[in-house]
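Asker: I'll drop the sequence and a predicted model, then ask my questions.
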Amino acid sequence: MIDDLKYIALYSRVSTDEQAREGVSLEEQQERLKAYCRAMGWNIETRNYVDDGYSAKNLDRPNLNKLVKDVKAGIITKVMVTKLDRLSRKLLDLLTIIDLFQEYDVSFVSISESFDTNTPPGRLTLQILGAVAEFERERIRERVYENMYHAAKQGKWLTQSPYGYQLEDKQLVVYEPEAKIVNLVYKMYADDGLGYYAIAKYLNNKGIPSKQNKEWTIRSIKRMLTNPVYKGTLVWNRVDSSKKKRTEKDADDWIIVDDALPAIIDKITWEMVQKKVNKKQMASRAQTSPHLLGGLLKCGNCGSGMSIGWSGSKNNRYRVYRCSANKNKGTCTSKQYKANEVETWFKQGLLSLYNSIDNNLKIALEEKIHDQHYQDIEQKIQTAKKRYKRKVEAYTAGLIELDDLNEERKKMKKIINEAKRANYEPSYDLKQLEQNIRTKLTNVIDAIDNLPIERTKALLKTIVEKVTILGDKEIDIELNLTE
């Protein structure tokens, strides 16, 4: 049972070398503290907290810990010391523990410095000390940042190694048993069309543990699929961990070093996966729909999605695809179609596409690749220019030095020159891309007759962008040529 009384805590400390050097005794400290209480007319009962033979290098002391525990228990009203350095010689530690006292409405008194947080002068002194401490914290943070910045620029890994790697002398090396799993995850996502949940479930069912020997989750799979380390790029200072809620920093503050680490995934595959990750995904309800074209089929009359429904008599019920605008708003005059017939037309359309992969498809594929290539180049140039513009603004405001601005200007010029060189012709293997399309089409056609709908739909997403029904036996299939 917690004591209902409130006490004044008298804290005294002395280290062995202080006793020898300065003749500071615990008894003297205690007497001075008690005398101060009498002089101030404080009649509250006192409690002694004594750390004999402990230095002020840190706050981990037996009776100081006991004092903190009693403060949190609510039985202390005031903490007293003879001098501030009895509590701590480090300003940051001193402010930390005084903040704790303040949190529990406990005043702090140091009699030598006439310091009392319960008085206006004491609170003013505390604010000044706090400002000095904050300055010291910022300086420490700056020094740490500078050291880590230089280490990152040299390609050194500064935290725990990610899955697929091991850490040797601050350098990442590929750990083959885990690297095989990384390749498998990327294949399942990019080629097999599986989502984060399905991949996590597969790995957990196979008894394959994560880095911390925990089960895989949607979050851990997505983190693996979006981590640039797997393409050999080091990105540091991306997240602000100084606050309770981790937030992503401005891209200007990131340290990015390409080709600084051993890659597990080739850059083309990694970039393709990022496009898929950032692409607007099919609604989760549509993904789990037990109907082959749920979430993919569009109305050729108004462009709305086609939803599944049921029609027919009580003894002859059958599935139908019906325009959602017609069903929900009555704004479309499109008719409904028997689902089995539509899905048969769709399969026939895929077979027709497979058998007619000719120059027309090659031309469309080349155009798609060129368009995407030039879009990527333009985006890189615009990003570099915007980044430099922000640096100019920072220099104008006196936040960075001229050397920093010149360094950013060199980076911008380098990016623009490299982008212009790459602007002439995108590098790709047309025959390989054509073969990829053939393989995916074959997989989907085979899956329709042999695999569960959920698995078939996952494969569909890897090659089919959209399906539009134009009329009886008229299906328009738009392929996704960039994944």
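Answerer: Structure received. Numbers count the residues shown, from 1 in each chain.
Asker: C-alpha only now, for contacts and for neighbours.
Answerer: Fine.
Asker: what about the residue nearest to residue 190 when sequence neighbours are not counted, which SS state?
Answerer: Once flanking residues are discounted, residue 190 sits nearest to residue 273: 6.2 Å by CA to CA, 6 or more residues apart in numbering. Secondary structure state of residue 273, per DSSP: H, G, I helix; E, B strand; the rest coil, is helix.
Asker: got a list of what residue 273 touches?
Answerer: Residue 273 makes contact with 186, 189-190, 225-226, 483, according to CA atoms under 8 Å, 6 or more residues apart in numbering.
Asker: which one among those residues gets closest to residue 455?
Answerer: Closest approach to residue 455 among the contacts of residue 273 (CA to CA): residue 189, at 12.4 Å.
Asker: of the contacts of residue 273, grab the buried ones for PyMOL.
Answerer: To isolate the buried ones among the contacts of residue 273 in PyMOL, judged by 16 or more other CA atoms under 10 Å, type:
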select buried, resi 186+189+190+225+483
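Asker: distance to residue 287 and secondary structure for the contacts of residue 273 - can I get that in CSV?
Answerer: Below are those laid out as CSV (distance: CA to CA, whole Å; DSSP: H, G, I helix; E, B strand; the rest coil):
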residue, distance to residue 287, secondary structure
186, 20, helix
189, 14, helix
190, 16, helix
225, 20, helix
226, 22, helix
483, 18, coil
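Asker: hold the first one in mind and look at this next one:
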Amino acid sequence: MDVTTVALYMRLSREDETVIKNDFNVEKGMVKDESNSISNQRKLLLGFLKRKQEFADSSTVQYVDDGYSGTGFERPAFMEMMDGVKKGKIQCIIVKDFSRFGRDYIELGDYIEHIFPFMQVRFIAVNDGYDSAEYRGKTPDIDVPFRNLAYSLYSQDISDKIKSSLAVRRKKGMYVGSIPLYGYQRDGEGFLTPDEETKGIVQRIYREYLSGKGLAELARELNGEGIPSPKQHKINKGILHGEKEESFEGKTYFWLPTTLRQILRNETYTGVLLSGNYKSGPLGSGKRVLVPEEERVRIEDAHPAIIDKDTFREVQEKMHTKKRGEEKQFLLKGLVRCGECGRFMVKDKRLFRCGYQKFTEHRNVESIPEAELEGIVWKAVDIQLRQLEEKEAVFQREKELCEERCKKLLPEIKMKRIQAEKKREEIKQLYHQYRQGKMGKAEYLARKKWEGNLVEEMEAELAGLEAEEEGLRKGMGEIDADSASIVDWLGSRGDRRKLLQSLIERIDVYVGKVVEIKWKFRDRLLI
């Protein structure tokens, strides 16, 4: 086989990383299972290529999936490599062993025995001593499928052990999340301990909220002081990898009221460890399953508290009281948006303002008084309701015309069907007359063609009539649905909020108090 491009595929899953970390030997300064690291896989594969003279003139391309499980094949580098295979750019794939390619032994076997042979791609697993070129035209040794099965069982075993280990750590009060929450850091044993750099910010948030300061005002203060938001703090410390976040004003530090609300509602700050809300679904499914509340882990005094329980309880009571007060729904709730950024506008006293305007410098859209906006909206609604009343009368007349036309169509359709069937029977009789010698072949063929053309014309007319009837009935169904909607809308006049919610999709407010209303009407209802 003339190999032109060789793909070196390497993979390291989170499970393998966990094995490496858990087997670390501090005294010897060694880690077990180091051969699974990406760097060692690369070294092994490149060494293999160097020893094989047949690959001397081949070009190589490397594909790496770092941190992806082998139980599934939805991996970015793997899919990119297979795309190259499909396009004929790759003629050979080399991996350290079968498990690096995948741990699902059924799908792995399908690749080895069907897909790669069909695509004429050579597959080599170095440590397993497998080379598909040696099995061309025959079935691989029985050792191959059994080894694949062993890898699959091994993957399940690792998954079970990790779950068991995490459950034990949770019950001991250890934090098993990937990143500690804002205000804490993880010590060498895995327990949460206060982060001296950020715990004061958390305490300030609780203190100022209880003093009466609103979340938007507090968010604006934190942003103005240049205090990194929780996510930005983690990026700055290298705990979280990623690009620095910037707001639409070009700021690096960006607090939101939702961020503050999450901090104020998190009981972990009182020393309680809450975990196990979700569990992983079947191996390789990638799904998370919600755990019943009685089965979740709750450990009191698992770590030092940043917020005392009385303060936390007082905050929850205040938030609950405020939420109940906010439940008084105003007419335009959930409908008004900033026309510039698309975010919801909030009602602040008797004004609507962009939700981001209050705690950033976003002031493209000025505030609009609630009474003024309601006046604009109700004027438009009144116009729509009057026109909908007129539309309802039009719909009723349209339905009457459709019903009248249907009544005329049904006899026509029935007559056309009878005529077409009669013509088809006449064509059959022509054949019998020809077979009995009552007419010659030329006359038979000519009359058959003539009568056949007449049947086709009748069937075309019949199809047209049936299509017209079906269209009329469909139209009447739409008229009934539209009429029902109009009746429902007109009947909601007594409940003004229900009327607005049923008629209006959104209200956009632009610079200069320009208001645009988007209605929920279907196309045929647009006024």
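Answerer: Arrived safely, thanks for sending. Note that the structure is a prediction, hence the values are computed from the model and not measured.
Asker: TM-score of the superposed pair?
Answerer: The TM-score (TM-score structural alignment, normalised by the length of the first structure) is 0.39; 257 aligned residues with a CA RMSD of 5.6 Å.
Asker: can you pull out the strands in the stretch 201-350 of the first structure?
Answerer: 234-236, 239-240, 247-248, 255-257, 297-299, 306-313, 316-323, 337-338 (DSSP state E, counting those that start in this stretch).
Asker: packed most tightly, which of those strands would that be?
Answerer: Compared across those, strand 297-299 shows the largest average neighbour count, a mean of 25 (mean count of other CA atoms under 10 Å).
Asker: same for that one, what does it pack against?
Answerer: With contacts taken as 3 or more CA pairs under 8 Å, 6 or more residues apart in numbering; DSSP states H and E, strand 297-299 of the first structure sits against strand 306-313, strand 464-471.
Asker: go through those and name the closest to residue 369 of the first structure.
Answerer: Nearest of those (CA to CA): strand 464-471, 15.7 Å.
Asker: the closest one to strand 316-323, inter-axis angle?
Answerer: Put simply, strand 464-471 of the first structure runs at 110 degrees to strand 316-323, going by axes from the mean of the first three to the mean of the last three CA atoms, to 10 degrees.
Asker: got the angle for strand 464-471 of the first structure vs strand 306-313?
Answerer: Using the same axes, to 10 degrees: strand 464-471 of the first structure against strand 306-313 is 40 degrees.
Asker: list the buried residues of strand 464-471 of the first structure.
Answerer: Neighbour counts using 16+ other CA under 10 Å place 464, 466-469, 471 of strand 464-471 of the first structure among the buried residues.
Asker: next secondary structure after the longest helix along the first structure?
Answerer: Ordering each helix of the first structure by length in residues (DSSP state H) puts helix 359-396 first. As assigned by DSSP states H and E, the chain's next helix or strand after helix 359-396 of the first structure is helix 402-422.
Asker: which positions in that next one come out as buried?
Answerer: Buried-residue list, helix 402-422 of the first structure, by 16+ other CA under 10 Å: 405, 408-409, 411-412, 415-416, 419.
Asker: quick one, helices of the stretch 51-200 of the second structure?
Answerer: For the stretch 51-200 of the second structure, applying DSSP state H, counting those that start in this stretch gives helices covering 76-86, 98-101, 105-110, 116-119, 143-171, 199-210.
Asker: out of the ones you listed, deepest packed?
Answerer: Note that of the helices of the stretch 51-200 of the second structure, helix 98-101 is the most buried (mean count of other CA under 10 Å), with a mean of 22.
Asker: check which helices and strands that one is in contact with.
Answerer: Applying 3+ CA pairs under 8 Å, 6+ apart, we find helix 98-101 of the second structure packed against strand 5-12, helix 143-171.
Asker: one more pass at 10 Å, please.
Answerer: Contacts defined by 3 or more CA pairs under 10 Å, 6 or more residues apart in numbering; DSSP states H and E place helix 98-101 of the second structure against strand 5-12, strand 92-95, helix 105-110, strand 122-125, helix 143-171.
Asker: of these, which approaches residue 18 of the second structure most closely?
Answerer: Of all those, the one in closest proximity to residue 18 of the second structure, counting by CA to CA, is helix 143-171 (8.2 Å).
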